[in-house]
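Peer 1: only the shape, not the letters, is given here:
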């Protein structure tokens, strides 16, 4: 092994957190560049996906290298390269998922798994002594990381919608999960092969059914409001309210206002799903366009309210596939009921 390569490996081994720190800094930088609509963010995402292509075709590339140059790539170098890509990828995507996660929902689980994977990738005893020997677990981390990287990169590079990106990323994760399962459960009989196919489909079905638990990595709310009035000319809401009376809502109805940040060039359909006491009462589609620094401003106006609208209300902001961008919560109170209760206590 060349001396300079050995020195680099020794430095990486001595300071494993440096690679993770560089990945986190590049993730923050890319996040800020996406927010400001700079094309450099696309190049950062392209580099991330290119590194994953190399990782997936690692065996083919190393054989080609050996055939062409009559020299093997040191296994230690490959091992650290794999760890570096995991670190760089995880800490690249984490800033996006931290800002887009709705923390009081199932999305906490997905982002928490990514954070745990990031921690494992920078702690050598965990990565090499606990994770790496368990091939199925190692490939599971590999698949999870690629899934998150694709969710983040595809809308930036190809301007795919969140729904399209999710389907493509999930399909790729299913394909990668098959060799992962096959390495843990060797195909010795056709029944074992059928079982592996069923297990792979189960992975895909689980990812689809739990899609609301996955934050939309490149969409986030920059401003929200519930109001009884709206300035259509300036596209701004009136006074932001957390509590509204039945008299107010019967008079003017309610506006749900959201400003959503999206990458430049991205056209996305979202939904305002109005819920009353936990039940959906309306679903209104909105088309948003990326590229505005302060977010694309859109609102819905609800006038067809229940006969007695007093209670707990939510407006869930969802992607076309049901991923949660954010939730607006407010209460509608009935002054008349309060007066009746007060009179009874006298």
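Peer 2: Nice, I can see it. Here the structure is a predicted model, which is why all the values come from computation and not from measurement.

Peer 1: contacts, neighbours, all on C-alpha from now
Peer 2: OK.

Peer 1: tally of neighbours for residue 105?
Peer 2: Residue 105 is flanked by 14 other residues according to other CA atoms under 10 Å.

Peer 1: helix, strand or coil: sort out residue 155 for me.
Peer 2: Assigned by DSSP: H, G, I helix; E, B strand; the rest coil, the conformation of residue 155 is helix.

Peer 1: contacting residues for it?
Peer 2: Contact analysis of residue 155 by CA atoms under 8 Å, 6 or more residues apart in numbering lists 161, 162, 165, 218, 263, 266.

Peer 1: what's the burial count for residue 71?
Peer 2: As a burial measure, residue 71 scores 11 neighbours (other CA under 10 Å).

Peer 1: the closest residue to it other than its chain neighbours and residue 240, how far apart?
Peer 2: Counting by CA to CA, 6 or more residues apart in numbering, residue 71 lies nearest to residue 65, which is 7.3 Å off, once chain neighbours are set aside. Look at residue 65 and residue 240: by CA to CA, to the nearest Å, they are 62 Å apart.

Peer 1: who touches stretch 66-84?
Peer 2: Residues from elsewhere that reach stretch 66-84, judged by CA under 8 Å, 6+ apart: 1, 9, 12, 19, 20, 55, 62, 65, 121.

Peer 1: out of the residues you listed, which one sits closest to residue 105?
Peer 2: residue 121 (25.8 Å; CA to CA).

Peer 1: distance of that closest one relative to residue 209?
Peer 2: 28 Å.

Peer 1: which of those two has more neighbours?
Peer 2: The neighbour comparison of residue 121 against residue 209 (other CA under 10 Å) goes to residue 121, with 27 against 10.

Peer 1: the more buried one against residue 89, yeah?
Peer 2: No - contact between residue 121 and residue 89 fails when scored by CA atoms under 8 Å: they sit 10.3 Å apart.

Peer 1: can you give me the helices for the stretch 1-150 of the chain?
Peer 2: With DSSP state H, counting those that start in this stretch, the ranges of helices along the stretch 1-150 of the chain come out as 3-14, 16-35, 40-56, 58-69, 75-100, 107-122, 124, 135-157.

Peer 1: got another one to weigh against that:
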């Protein structure tokens, strides 16, 4: 036992010294592992994707129970993990989590919508994680800021991992991710705030409820991290036998759409085994005219092909149109735009 403890002590001392000497190793490793995992998922190697997602979630469980597990290890083995090693481990978990998620969100974000704010916040969080002076001197000492950072990263990990591990639909993943993130934020808030009076407990419960409610109503601003467009088109022609659209149009005359209608074609990539319902929402000058449900299945490399054919147009269809592709939770997968001319 003494030999084993001495070896662990030497190993931990060596790792801490190595990271102190080469601090950028943690950042490079976190970035490379995150991008590599995205590439593997994108190629539909579901086994690797599932393992990577489970590793991410297990690491977060460790992070949440870090103090308890450290005390148990010290009590059981009489050996304490060095604080610098724990700090590096926390930073590495943040880095790997963010760089695992960010490629998904960069691909799925509709950049001319409010989703750009969410993905921009994640990108900023990723940058903070690899800049040691900012991470250790500005973020870590600010308890409330660090808590928000921690919760945002966990929420992004859950959004990405749950559909891969459990084959949950996008609405189910959002509900679970939001619920777990809010639930885990409560004990962290309780530790951060000195609660000595009963009304502070009520205030803390109220704050937790506000966080959950805000997260639910902001869901349209959160990209569906595991659903993304591989192809899209608004076209007047469609080959049903080959399931291929004609040329995508940016303008079309009112006479043409009245005579032959218009197709909205989308190919959407999703994890293997995922069955999802999406909607093509046709809008004219901001007003919804049609909301058509479509069921897609994941696993096809080029994306699952779905289309709608609209023939019923208003008496005066002239103007700007949009076809929004939405999940059941209202998250935007993509937007097709065209204009009808007189």
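Peer 2: Alright, I've got the coordinates. Since the model is a prediction, treat every value here as computed from it, not as a measurement.

Peer 1: who wins for proximity to residue 171 of the first structure among the helices of the stretch 1-150 of the first structure?
Peer 2: Among the helices of the stretch 1-150 of the first structure, the nearest to residue 171 of the first structure by CA to CA is helix 135-157 (9.3 Å).

Peer 1: what stretch of the second structure does that closest one fall on?
Peer 2: Taking TM-score structural alignment as the measure, the second structure aligns residues 143-165 with helix 135-157 of the first structure.

Peer 1: distance from the matching stretch to the first structure after superposition?
Peer 2: Its matched residues in the first structure lie on average 0.8 Å from stretch 143-165 of the second structure after superposition (mean CA distance after the TM-score superposition for the first structure).

Peer 1: aligned partner of residue 223 of the second structure in the first structure?
Peer 2: Structural alignment (TM-score structural alignment) places residue 223 of the second structure against residue 215 in the first structure.

Peer 1: which residues sit in contact with its match?
Peer 2: Listed by CA under 8 Å, 6+ apart, the contact set of residue 215 of the first structure reads 97, 100, 101, 102, 107, 111, 323, 324, 325.

Peer 1: which stretches of the stretch 151-300 of the second structure form helices?
Peer 2: Using DSSP H, counting those that start in this stretch, helices in the stretch 151-300 of the second structure cover 170-192, 198-217, 254-260.

Peer 1: need those in a markdown table with distance to residue 83 of the second structure, can you?
Peer 2: Listed next are those as a markdown table, based on distance: least, CA to CA, whole Å:
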| stretch | distance to residue 83 of the second structure |
| --- | --- |
| helix 170-192 | 19 |
| helix 198-217 | 30 |
| helix 254-260 | 68 |
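
Peer 1: what's the most buried one of these?
Peer 2: With neighbours defined as mean count of other CA atoms under 10 Å, the helices of the stretch 151-300 of the second structure peak in mean count at helix 170-192, which reaches a mean of 18.

Peer 1: same for that one, what does it pack against?
Peer 2: Counting contacts by 3 or more CA pairs under 8 Å, 6 or more residues apart in numbering; DSSP states H and E, helix 170-192 of the second structure packs against helix 143-166, helix 198-217.

Peer 1: could I get those helices as TSV with distance to residue 48 of the second structure?
Peer 2: Converted to TSV, those look like this (distance: least, CA to CA, whole Å):
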stretch	distance to residue 48 of the second structure
helix 143-166	10
helix 198-217	30
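
Peer 1: out of these, the one nearest residue 187 of the second structure is which?
Peer 2: Closest approach to residue 187 of the second structure among these (CA to CA): helix 198-217, 10.0 Å.

Peer 1: alignment lookup: residue 62 of the second structure to the first structure.
Peer 2: With TM-score structural alignment as the criterion, residue 62 of the second structure pairs with residue 54.

Peer 1: any idea how far that match lies from residue 98 of the first structure?
Peer 2: In this view, residue 54 of the first structure and residue 98 of the first structure are 27 Å apart by CA to CA.

Peer 1: more neighbours: those two, which one.
Peer 2: It is residue 98, of residue 54 of the first structure and residue 98, that has more neighbours when counted by other CA under 10 Å, with 17 against 14.

Peer 1: for the aligned residue in the second structure for the more buried one, which non-adjacent residue is closest in space?
Peer 2: When the second structure is aligned by TM-score structural alignment, the residue opposite residue 98 of the first structure is residue 106. Leaving aside its sequence neighbours, residue 106 of the second structure sits nearest to residue 119 (CA to CA, 6+ apart; 6.9 Å).

Peer 1: residue in the first structure matching the one you found?
Peer 2: Aligned partner of residue 119 of the second structure by TM-score structural alignment: residue 111.

Peer 1: residue contacts, that match?
Peer 2: 94, 97, 98, 101, 214, 215.

Peer 1: can you put these in TSV and add distance to residue 291 of the first structure?
Peer 2: Converted to TSV, the contacts of residue 111 of the first structure look like this (distance: CA to CA, whole Å):
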residue	distance to residue 291 of the first structure
94	22
97	19
98	21
101	21
214	23
215	20
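
Peer 1: among those residues, which two are most distant?
Peer 2: 94 and 214 (12.6 Å).

Peer 1: residues near the corresponding residue of the second structure for residue 239 of the first structure, how many?
Peer 2: Under the alignment by TM-score structural alignment, residue 239 of the first structure pairs with residue 247 in the second structure. When neighbours are defined as other CA under 10 Å, residue 247 of the second structure has 12 of them.

Peer 1: these two touch, right, residue 247 of the second structure and residue 238?
Peer 2: No - counting by CA under 8 Å, residue 247 of the second structure sits too far from residue 238 to count as a contact (9.2 Å).

Peer 1: mean deviation, stretch 88-99 of the second structure versus the first structure?
Peer 2: Stretch 88-99 of the second structure sits 0.9 Å off on average (mean CA distance after the TM-score superposition for the first structure).

Peer 1: show me how far that stretch is from its chain's centre.
Peer 2: Here stretch 88-99 of the second structure is found 16 Å from its chain centre; the criterion is CA atoms, centre = their mean, to the nearest Å.

Peer 1: now swap in stretch 33-45 of the first structure and tell me
Peer 2: Offset of stretch 33-45 of the first structure from its chain centre (CA atoms, centre = their mean): 17 Å.

Peer 1: what does it rub up against?
Peer 2: So stretch 33-45 of the first structure is in contact with 26, 30-31, 152-153, 156-157, 261-264, 291, 293, going by CA under 8 Å, 6+ apart.
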